[in-house]
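1. Okay, structure incoming, though there's no sequence with it:
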C-alpha cells in the first residue's frame, strides 16, 4: 500500500495517493495550479481574452526583450505540435534546415522535416555528446543552401544540456537563422535574446513553468512572424495565422484549452514569486545534485559526465546484477511514491530520473532512499553497470 506524503519545506506533497512524477513533463504540480482548473471559461469571452493576453505578456518577460522585437503565440497541442508548427511556418518551402541531433527529439525534428517534404541535413551525435559550434560552422560552410539551424536546448532522452549559445554564434556568423526547441528547458535555463540570438523558440505548458499539458507556445521575432505568411503546410499549425488572429481579435482561432490556460497562469505567477528563471533553475540544480550524489553512492553510474548533465533529467545505466529487472524496480519505486522514466537509448539499458516539478531537495533525498530500499527488496547487491556499458560510453564519448 502506498505511503502517505508529508509536506516538506513549504512544498505541498501531491494529493493523497498520488506519486511524484520524476519525468520531464507532465510533472508534479502545485495544488493551486490544479485548483485553477475548477472553473469553466468561455473561450470567446472578454475575461478569457484577457487571460490569453496576460499569458503572452508574462512569457515575453522571461526572454528579456528590451527592444520589443518578439511576440508570443500559444498553440494548442503537445510540444511536438509546436516544433512542427515552428519548422513549417518559419522555414520557407525552398529553405533547408541543419538539424542537430543527439537523441530522440533531434531525430524527431528530422522526421518532421521528412513529413513536411522540405530539405534538411542532419548532424547526429548519438547519445553521449552535444553538437558543438565548430561542427555547426563547418556544416554551414560546406552547404550554402542551408538557411536555418534547429537545436534542442535540453535533449531529455539522454539529459544533455546542449550549448545553444555557441551554436547560435556559429549560425549567425555565417548569416543563417537559429530555431530552438526549448521544450524541457525554458523557464529554468536562461534564454535571453540579448545573450543568445535566435529567430524563434518553442516550449510547452507542462515543463519548467510547472503547468499541465494541453498547449505549447512559440516566441518569435515579429518580422519572422510577418514573413511566415503562406509558408505553413497546415491550417491548424500555421503560426502566422494564429498570431494574426490573436493580434486582431485577442482570441485563439480554434477552441483553446481554457482550463489549461488558467492553470498555466497560476503556474506563471508561482514562477515569478519563486524568483523567475534563476530561482527555478537553482532549485532544479539542487534537486539534481542531491539525487545524483545519492544514486552514485548506491553504485549507479550516470550516462553523461558532469559537464553535460542538465538540471532537468538524468539518465542512469541499469545495474549489471542479474537480479535487477527495470520493470520490477519501476513498480517498487512507484509503490514508494515515485514514478521514474524508462530509458530511451538505442544501445544500452538505462532509466531516467527527472529533477523538475513541484518538489525540492528534501524530496530527492527520499527518492534516493526509495531506490536503496527497492534494490534491497530485489536482492541487488550492487547497482554498478556492466563494464561493457562503461566501455561503450568511453568509446562513443571519445
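-> Looks like it arrived, so ask away. In this text, all values refer to a predicted model and were calculated from it rather than measured experimentally.
2. Please count neighbours and contacts with C-alpha atoms only from this point.
-> OK.
3. List the buried residues for stretch 300-313?
-> Residues of stretch 300-313 classed as buried: 300, 301, 302, 303, 304, 308, 309, 310, 311, 312, 313 (neighbour count, 16 or more other CA atoms under 10 Å).
4. and those as a markdown table, adding distance to residue 42 and secondary structure?
-> Formatted as a markdown table, those follow (distance: CA to CA, whole Å; DSSP: H, G, I helix; E, B strand; the rest coil):
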| residue | distance to residue 42 | secondary structure |
| --- | --- | --- |
| 300 | 50 | coil |
| 301 | 50 | coil |
| 302 | 48 | strand |
| 303 | 47 | coil |
| 304 | 47 | coil |
| 308 | 45 | helix |
| 309 | 43 | strand |
| 310 | 39 | coil |
| 311 | 38 | coil |
| 312 | 35 | coil |
| 313 | 37 | strand |
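5. between those, which is closest to residue 219?
-> residue 312 (21.0 Å; CA to CA).
6. contacting residues around the nearest residue to the closest one once chain neighbours are set aside?
-> In space, and not counting its chain neighbours, residue 312 is closest to residue 355: 5.2 Å by CA to CA, 6 or more residues apart in numbering. Residue 355 makes contact with 22, 23, 24, 284, 285, 287, 288, 311, 312, 313, 314, according to CA atoms under 8 Å, 6 or more residues apart in numbering.
7. what's the spacing between residue 355 and residue 257?
-> Using CA to CA, to the nearest Å, residue 355 is found at 27 Å from residue 257.
8. do residue 56 as well
-> 15 Å.
9. Equivalent analysis for residue 238, please.
-> For residue 238 relative to residue 257 (CA to CA), the value is 18 Å.
10. Those two: who's more crowded?
-> residue 238 (23 against 17; other CA atoms under 10 Å).
11. Skipping its backbone neighbours, what lies nearest the more buried one in space?
-> Excluding the flanking residues, the one nearest residue 238 by CA to CA, 6+ apart is residue 232, at 5.3 Å.
12. structure B:
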C-alpha cells in the first residue's frame, strides 16, 4: 500500500506510550507472518542484534531477549527469574513504576527492601550505599531510569557505580528512556536493562525486551517463578532455534518494531532522536510557561520523555473537561499520577515534533475556559 493511502489519526498521542507512530510502522502490520517461517525468525534475530548494539559499546558481553506482553511483563520476568530463592532485592523508588517493581517482587515472595525517596526527589546513590553497608544479605539492586509518574530522570550511572562497588546484580527499568536517551549498559554495569516496543523506539504495544549480560543470565537457569515469564528459558529457546519464541509471538508487532528500528537508524540513531525529544520538551515548556503554566520538576531533574504541569489556579478547572476539549482539537494528554499535587502530564516522545508542541499550546490557550 502507498503510505499516503493510510488514514491519518484523529489525534496525536502525547503520552509516554503507547505513542504516535509513523505511517511506515503502521504499514508494516498490513501483512501476516508465520512464527515458524525462517524469514520471520531471521528478522527476530536481527532485532535482537540491533537492540544489543543500541545498548552501547561492549556488545559481546550482552544478549537480548524478547518477551510477550507489556513492559511490565518483562519487568516481572526479570525480577522473577534472576533473583534466587535465597536472594534479597533492594528497590529504589520515587514514583508509581518503582512502586510497581517493588510490588512485583513482594508478590513473588522475594525478600525486598524499598528505599522510597518520595515523588519529587531523585533516587540518591548515597542512600543506597548506606543500605548496602548495613545489609550484606542484599544481592540485587533495581531502579527506574525515567520515572514517568513525574518525568524524573534518575542518576542510574551513579546508582550503578555503588551497586557494582558492592558486587550486586544491577537491574535498570529503562522502559520509557531506552531509545530516546543514550545508555551504555556496560558502562553502567547494568546486568539487566528492560524496555518495551511502544516507547522511544516508536513501535506499537505487544512485547518488551531485556538486554542482559550473557554470563549473568546463564546463572538463572531453573530459577524462574513462572513458566510463561521464564527469562532464561525464553533466551535459551531463541538462541537454539534461531529467534523462535517459546509461545505464540506477536508477529505483526515485531515486524512493526523492526520498521521502527530502521526509522531510528534513518533519523541518525539515539543521539539524534534525543535532540528532537529535548527540543520537543523545551518548546513545550517555553510555550506553556508563556501562557501561565508551571512545571512540577526543576529543569535539572526533568527528562525529555514526559513533562508534568500543575493545574492552573482556578476552581473552575477540571482535568476531565480539559482533556475532552484537547482531544477534539487533536491531542490526547495524560492525567497526573502523584499524590502531593494536582498535575497533568504531556508526553514529548513518539512521531511528534516541535511544531506539534506549538500547535498543542495554541489549542490549550484557545480552551482556557476556566
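-> Yep, it's here. It should be emphasised that the depicted structure is a prediction, and the values quoted were computed from it without experimental measurement.
13. Mind checking how well the two chains overlap by TM-score?
-> In this superposition the chains share a TM-score of 0.97, using TM-score structural alignment, normalised by the length of the second structure; 365 aligned residues with a CA RMSD of 1.2 Å.
14. which residues in the stretch 1-150 of the first structure form strands?
-> 20-21, 70-76, 96-101, 119-124, 148-152 (DSSP state E, counting those that start in this stretch).
15. which residues in the second structure does the fourth one match up with?
-> On the second structure, the counterpart of strand 119-124 of the first structure by TM-score structural alignment is residues 111-116.
16. Need the residues that contact that stretch.
-> So stretch 111-116 of the second structure is contacted by 87-94, 102, 105-106, 127-128 (CA under 8 Å, 6+ apart).
17. Equivalent analysis for stretch 27-38 of the second structure, please.
-> So stretch 27-38 of the second structure is contacted by 1, 3, 6, 40-41, 244-245, 248-249, 251-253, 255-256, 259 (CA under 8 Å, 6+ apart).
18. try 7 Å
-> Among residues not part of stretch 27-38 of the second structure, those counted as contacts by CA atoms under 7 Å, 6 or more residues apart in numbering are 40, 249, 251, 252, 253, 255, 256, 259.
19. show me what contacts the second one?
-> For residue 249 of the second structure, the contact set (CA under 7 Å, 6+ apart) comprises 35, 68.
20. Counterpart of it over in the first structure?
-> Per TM-score structural alignment, residue 249 of the second structure is aligned with residue 256.
21. Could you check how far its match is from residue 35 of the first structure?
-> When residue 256 of the first structure is compared with residue 35 of the first structure (using CA to CA), they lie 19 Å apart.
22. what's the answer for residue 388 of the first structure, then?
-> In terms of CA to CA, residue 388 of the first structure sits 49 Å off from residue 35 of the first structure.
23. for residue 174 of the first structure, same thing?
-> From residue 174 of the first structure to residue 35 of the first structure the distance is 49 Å (CA to CA).
24. same deal with residue 48 of the first structure?
-> Distance from residue 48 of the first structure to residue 35 of the first structure, by CA to CA: 17 Å.
25. Look at these two and report which has more neighbours.
-> residue 48 (19 against 13).
26. aligned partner of the more buried one in the second structure?
-> Checking with TM-score structural alignment, residue 48 of the first structure has residue 40 as its match.
27. got the contact list for that match?
-> With CA under 7 Å, 6+ apart, residue 40 of the second structure has these contacts: 33, 34.
28. Could you measure from it over to residue 46 of the second structure?
-> Taking CA to CA, one finds residue 40 of the second structure at 10 Å from residue 46 of the second structure.
29. For residue 340 of the first structure, which of the strands of the stretch 1-150 of the first structure is the nearest?
-> Nearest to residue 340 of the first structure, of the strands of the stretch 1-150 of the first structure and by CA to CA, is strand 20-21 at 6.8 Å.
30. tell me which strands and helices that closest one is in contact with?
-> Judged by 3 or more CA pairs under 7 Å, 6 or more residues apart in numbering; DSSP states H and E, strand 20-21 of the first structure is in contact with strand 338-339.
31. whereabouts in the second structure does the helix or strand following the strand it packs on align?
-> On the C-terminal side of strand 338-339 of the first structure, the nearest following helix or strand under DSSP states H and E is strand 341-342. The alignment of strand 341-342 of the first structure onto the second structure (TM-score structural alignment) covers residues 334-335.
32. how about the helices of the stretch 151-300 of the second structure, start to end?
-> Along the stretch 151-300 of the second structure, counting by DSSP state H, counting those that start in this stretch, helices occupy 156-165, 185-188, 214-218, 231-240, 251-267, 269-290.
33. Of all those, which one comes closest to residue 54 of the second structure?
-> Nearest of the helices of the stretch 151-300 of the second structure (CA to CA): helix 269-290, 7.8 Å.
34. which strands and helices sit next to the closest one?
-> helix 354-366.
35. Just the buried residues of the helix it packs on, please?
-> 354, 356, 357, 358, 359, 360, 361, 363, 364.
36. so who does whatever residue of the first structure lines up with residue 138 of the second structure touch?
-> With TM-score structural alignment as the matching criterion, the partner of residue 138 of the second structure in the first structure is residue 146. Contacts of residue 146 of the first structure were listed using CA under 7 Å, 6+ apart, and they are 95, 96, 97, 98, 140.
37. rerun that using 8 Å as the cut-off
-> Going by CA under 8 Å, 6+ apart, the list of residues near residue 146 of the first structure reads 95, 96, 97, 98, 120, 140, 176.
38. Could you dump those into a markdown table with neighbour count and distance to residue 247 of the first structure added?
-> Putting these into a markdown table (neighbours: other CA atoms under 10 Å; distance: CA to CA, whole Å) gives the following:
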| residue | neighbour count | distance to residue 247 of the first structure |
| --- | --- | --- |
| 95 | 14 | 27 |
| 96 | 20 | 29 |
| 97 | 26 | 29 |
| 98 | 23 | 31 |
| 120 | 20 | 32 |
| 140 | 21 | 36 |
| 176 | 19 | 28 |
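39. Out of the residues you listed, which is nearest to residue 245 of the first structure?
-> residue 95 (25.7 Å).
40. What's the match for that closest one in the second structure?
-> So, by TM-score structural alignment, residue 95 of the first structure is matched to residue 87.
41. Find the nearest non-adjacent residue to its match, please.
-> In space, residue 87 of the second structure is closest to residue 139, 5.7 Å off (CA to CA, 6+ apart).
42. okay, now that neighbour: neighbour count?
-> There are 20 residues near residue 139 of the second structure, going by other CA under 10 Å.
43. How about residue 152 of the first structure?
-> Residue 152 of the first structure has 29 nearby residues by other CA under 10 Å.
44. does it really touch residue 103, like I thought?
-> No - applying CA atoms under 8 Å as the test, residue 152 of the first structure and residue 103 come out as separate, 9.2 Å apart.
45. Leaving out the residues flanking it, which one is nearest to the residue nearest the centre of the second structure?
-> Residue closest to the mean C-alpha point of the second structure, counted by CA atoms, centre = their mean, is residue 175 at 1.6 Å. Counting by CA to CA, 6+ apart, residue 175 of the second structure lies nearest to residue 195, which is 3.8 Å off, once chain neighbours are set aside.
46. Kind regards, and thank you for your time.
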